[in-house]
Structures are given as C-alpha cells and as structure tokens.
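Asks: One predicted model, sequence on top.
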Amino acid sequence: MARTLRRAQRTARQRGGRVRVLARAGGIGDVLWAAAASDLAAKHSPQDVLLFLTQPDMLEAVRLASPDITVIAPHLPNPHMQSLLRRVCSDVVEMVYEPHDTAGTHLVRTYLKQLGCPQQMPHPAWHFKHEPLPRAASPVACIYTGPSWPVREVPSSVWDEVVRRLKSELGLRVLQIMPLRPTVRLIPGCDERIIGWPLADLCNLFDQSALVLTIDSIMLHLAAGTRAPLVAIFGPTLASCRMFETPRQRSLAATVDCAGCHHRTPRLHWETGCPYDIACMQQISADPIMTAASQVLAPAAR
C-alpha cells in the first residue's frame, strides 16, 4: 500500500498533477459505474493519478470498467481505509449515490459530477476479450429473472409465457442466466442454463446475442456496456437512473402512480416491503415484453 502511494505521488509530480483516491464499495452495479466514471475522469485529467478504493471481491468489476486504473482493495472496511489514506493524500473522494437526491440521473453522471468532470462524456463501454462463440442453430436470447430484491422481480408465470413466445414467435434459442449458487426457479422451456460465468464472459455472450431480457440487476449493467439489444424491466427504480436508452436498448415499466418509489422521499419500499403488494411488477405482462423484444431484436435474428 505504501509503495503504491509513493509511486503514485512520484508520477503525479512528474505530470504536474495530483493523486486522487476514489472510493466506492457496495454492489457490483454501483462499483462498476463508479469505476467507469473513474476511467472517464482519468481521460479528462490525464495529469492526475487515480487510485480506486473498493472491496477485494469487486476487482473483476473494476477491471471490466477501467482496466488501467490502480486498484486498492484492502480487507479493511472502506471508512477505516479512507481515514488512513487521508493522512497521506488530501484528495480522497467517496463516490456516493443517493437515489432521492438524483432522481432521473444515471449513476455514471452522478459520479462524474462528484469527480468534477463533464456529465455528457461518452457512454462507457466495458473492456473484455471478444471471442467468437460456437454458432447456434438459432439466434440466442439471454434472460435474467433474478435473484434480486423481491420488489424488482417479475412474476414467474410471466417468464413462462415470455420464454414460450420467444421460441415459438421469434424463433430464438433461450438461455437463462443464473448465479453460481442458483436460488431462482428454472424457467420451463429454456434451452440452456448459464451458471456462474465470470463477468467478462457474460459480456462476450451478450455482445453476440440477438436479445438480452432482464430485470434491474447486474445483468442490465453488463448488457448496457456491450451495446447488446436489450429490454430492461423496471418498477421501483427508474430506467433513466440505470441505462441510456437507444432504439436497440429500451426499458419497460408498468404505468402505476407509485412507480419509481425507490427514488422518492420517504422511500415506499426497501428491497422487500411494499404497501401496494409490488403493483409495479405484478402488472407487467408478457405482451409488452414481447413487443419491446421484437423492436430491439438484432436485425440478423429477424
């Protein structure tokens, strides 16, 4: 640690810049976009030397967003490490995302503002090795049903119908993306389960897929950074805070008054509880999902 800081200080002096420690812990999506903002900040101020502070299990996510940044990933909790770093570095920035303060603002723009960078900088693209996958008999659709917060999950009966129609109406081969220790239901009709793949391998898969269909989750963030044809389903969170919509990357949400409650004060839910029985997700049906899927579907798959 001390050697890393001394090297950074020496390089910053040679460039006529400063050493900045950028700190972000938490979930993969938070760290991924914070690292992306750090990567953009490094390009905006090349004279500075940036060090990224996070927890050890986030190294894979940081490398995906910013392969060249120096990462400090100690086993000390972030607040303790920040206190130590402030003794030798005057510029320690804790990147914080407060949903109720930034409703409608994408994560990366929130972090760029905190770093003093223009918020209209280019959309980040993840850094991964592009390797051709075995050619499938039919175009591939990747779906992610969870796990996530219960308030962000679509009813399983909807997924059953969506998978059936993706295959029968659009002629797609459907892969269900799952974590290393699956805790979600296997959707009938899926052709294959992708379990516990590294983040970079998932990006490579999405990049070559005809469609990615997901709830608000890490899979949304991964697909957004690959420019894959994407449909993301939202309820308590706002699409504008999670993705940049394009003709090939679209969001879908139920039209209920309480939608986006995650960004309100007071917040109506916290991951599990909802006074309206999660109406925003319960009202999602297969029809609008299929319409959106048809609209973004990669041209080769039509």
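Replies: Yep, that arrived.

Asks: use CA for all of it now, contacts and neighbours both
Replies: Fine.

Asks: ok, how many other residues are close to the closest residue to residue 202 other than its chain neighbours?
Replies: Among residues not flanking residue 202 along the chain, residue 222 sits closest, at 7.7 Å (C-alpha to C-alpha, 6 or more residues apart in numbering). Number of residues near residue 222 (other C-alpha atoms under 10 Å) recorded here: 26.

Asks: next helix or strand past the longest helix along the chain?
Replies: Ranked by residue count, the top helix of the chain under DSSP state H comes out as helix 28-44. Note on helix 28-44: by DSSP states H and E, the next helix or strand toward the C-terminus is strand 49-53.

Asks: relative to helix 28-44, how tilted is that following strand?
Replies: Angle, strand 49-53 to helix 28-44, by axes from the mean of the first three to the mean of the last three C-alpha atoms, to 10 degrees: 170 degrees.

Asks: Put this next to the first one:
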Amino acid sequence: MYLKRYKWIFLVVAMLIFFGVAFVQIHYQKKLERYQLEVFKIIVQRSVDLVSSGYFQWTELKEAIEKNDEEFIEEAFEEIKSLDPYIKEIKILNQPPDFEEEYYRVESDGERLWALFKIYDSMGEEMIADRTAYVEWNVAGILNSIGASVEFRKGGKKTFWGLEYRSKFGNKWFAVSFWSSLGGFSIILIIHSIFVRSILKFHYETEGLERMIKIIDKKDHYTALHSEYTSRIAVLLGKKLGLNKKELKELGIAGRLHDRTPTTQAIPLQGDSKWLL
C-alpha cells in the first residue's frame, strides 16, 4: 500500500516537473523575443534620430532639395546609407496633410518600416512646407544582425510602430519544448524505476526479515533472546573485522535468523522451548 501511494506521488511530481520545464522554456522564449524586439527598436530609433538631426536639419541639403539639385541630394543620400547599411531606400515625397509631428514620424504596414522626415535648416527654424523625406529600413537585415528568433509578418502580434511579429519557429518551438521535457520525464521514470527496485530489495532483504523475526519471537522468547545475543556478538566481531554498514546489518540479521530455519521451528515440543526436528 505504501509503495502504491509513493508511486502515485512520484508520478504526480514527475508530471508537474514535466509541465514546469515546458512552461519555463516557452516563457523564456517569449521573454527572449521581447528583448530582441526592444533591441531592434533601439537600433532603429538611433538611426532615425541620427538621420533627422544630421541630415534633414541641414541647411545645405534643404537648399539642394528646394533647388532640385539632384547631384548633391544623391551624394547626401549615399552618405546616409553608408552610415547605416540597413537603410534600403531614401526619396523625397510630397508632405502628407496629416503630418503633425515636429520632426519625423515612424510608420509601418505590419512588416515594412519607414519614417517620414520634415526638412529643416541647420537652426531648425525654416522648413520646406510641402516636401518630406522618406526613409525605409531593411527590417529583416536588422533582425538577422542581432540573431532574432522573430520576424515581421502581417497577421502577427502587434507591437511598436504598427509592426506585427511572429516567431520564426512557430509551433516548432513548442515541439522542441515538448520533446525535451518528455526526455526529462523519461529520465525521471527510469530513475523512479531504479529507486523503487532498490526500495523493494531493501524491504524484502531487511525489513521483511525483521518482521518475520518479530513474529517468531512472540512464539519463543528463549530463542529470541539467544538469537539477539548471537546477533550482537556477530556485529561486534564484524566491526573488528572492518565490515561496512550494509555488511554489518546483514550480519546482524543473519545472527538473529541462525536458529530459526523452517525445519527447526516447525513443531514446538510442549513444555519445552526447543523445536522438534
């Protein structure tokens, strides 16, 4: 009964560990994805600030755009791209009527990311009212550069700037978590099997014999005392011989059983403490 109860407790604990490991792995992956998205945002935000303050608040570029100096504009755009290799496109557009931000606005369609910049002079006082600069980033390139496990795809989870993301692994990550946890669960079951066998062996080799001795002792007090003294003497001799604890325990049990074989204790003689052979 005890072993059955113990087995169920062990299995429940093992299942809790199994699901716990899977939960921790999935939780860690989600946390890692959030961290990667935050790193991506920092990279893009720094690039946006650099482009805005370094180029679209620059009198020479403002005047070149007003004069439609394509050569100067192209050189400036190439310089911007050399500073940030993840900028994939730069162009000048008509300013949308709803552009209310002071310097720039970051936009997305879910998987592409770009920013609209107002074009100022170096002092930030004069602005081209009807023109705006369009800059688009290679989001996949940025994600790959940081080893991200997410990708931006329409239909995914919404995040900053209107981007939508999903895990590159999809359901594969759950499968990895499941099988790795199942492997751990299998190891636990193997350990459980070995542990139970060792308990059973110990029980039948020691505790089972102890219980049998106690039952016999109740029937024959004289033999019980004789066997107890024999057992103690045997253990003392065993200690002198340098036996280990397991060997001493076995020796003690053997001492208590030495005069208790089935043939010597099958039929008691009336009025005598000896047994008929």
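Replies: Perfect, thanks for sending it. Values in this document were obtained by computation on a predicted structure and should not be read as measured data.

Asks: What does the TM-score come to for these two?
Replies: After superposition, the two chains reach a TM-score (TM-score structural alignment, normalised by the length of the second structure) of 0.16; 83 aligned residues with a C-alpha RMSD of 6.8 Å.

Asks: ok so, going back, is it true that the residue nearest to residue 202 of the first structure touches residue 203?
Replies: Yes. Counting by C-alpha atoms under 8 Å, residue 203 is a contact partner of residue 222 of the first structure at 6.1 Å.

Asks: Which secondary structure elements does the helix or strand harbouring the residue nearest to residue 202 of the first structure sit against?
Replies: Residue 222 of the first structure belongs to helix 218-224 when assigned by DSSP H and E. Packed against helix 218-224 of the first structure, as judged by 3 or more C-alpha pairs under 8 Å, 6 or more residues apart in numbering; DSSP states H and E, are the following elements: helix 28-44, helix 199-207, strand 230-234.

Asks: right, so the ones you listed: which one is the most enclosed?
Replies: Ranked by mean neighbour count under mean count of other C-alpha atoms under 10 Å, these are led by strand 230-234, which reaches a mean of 28.

Asks: got a list of contacts for that strand?
Replies: 152, 211-216, 220, 223-224, 248-254, 281, 289, 292-293, 296 (C-alpha atoms under 8 Å, 6 or more residues apart in numbering).

Asks: need the next SSE after it, C-terminal direction.
Replies: Next in sequence after strand 230-234 of the first structure, counting helices and strands by DSSP H and E, comes strand 249-253.

Asks: So which other helices or strands are in contact with that following strand?
Replies: Here strand 249-253 of the first structure touches strand 230-234, helix 286-296, going by 3+ C-alpha pairs under 8 Å, 6+ apart.

Asks: Apply 6 Å and report the result again.
Replies: Applying 3 or more C-alpha pairs under 6 Å, 6 or more residues apart in numbering; DSSP states H and E, we find strand 249-253 of the first structure packed against strand 230-234.

Asks: quick revisit: now the helices and strands packed on helix 218-224 of the first structure in JSON lines, with distance to residue 14 of the first structure?
Replies: Shown next, in JSON lines, are these (distance: least, C-alpha to C-alpha, whole Å):
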{"stretch": "helix 28-44", "distance to residue 14 of the first structure": "16"}
{"stretch": "helix 199-207", "distance to residue 14 of the first structure": "34"}
{"stretch": "strand 230-234", "distance to residue 14 of the first structure": "44"}
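
Asks: Just confirm residue 157 of the second structure is within a helix.
Replies: No. Per DSSP: H, G, I helix; E, B strand; the rest coil, residue 157 of the second structure lies outside any helix segment and is strand.

Asks: residues in contact with it?
Replies: Counting by C-alpha atoms under 6 Å, 6 or more residues apart in numbering, residue 157 of the second structure touches 164-165.

Asks: Check which residues of stretch 4-17 of the first structure are buried.
Replies: By neighbour count on 16 or more other C-alpha atoms under 10 Å, the buried set for stretch 4-17 of the first structure is 5, 8-9, 11-12.

Asks: ok, now stretch 246-259 of the second structure?
Replies: The neighbour-count check on stretch 246-259 of the second structure (16+ other C-alpha under 10 Å) flags 248-249, 251-257, 259 as buried.

Asks: Good, wrapping up.
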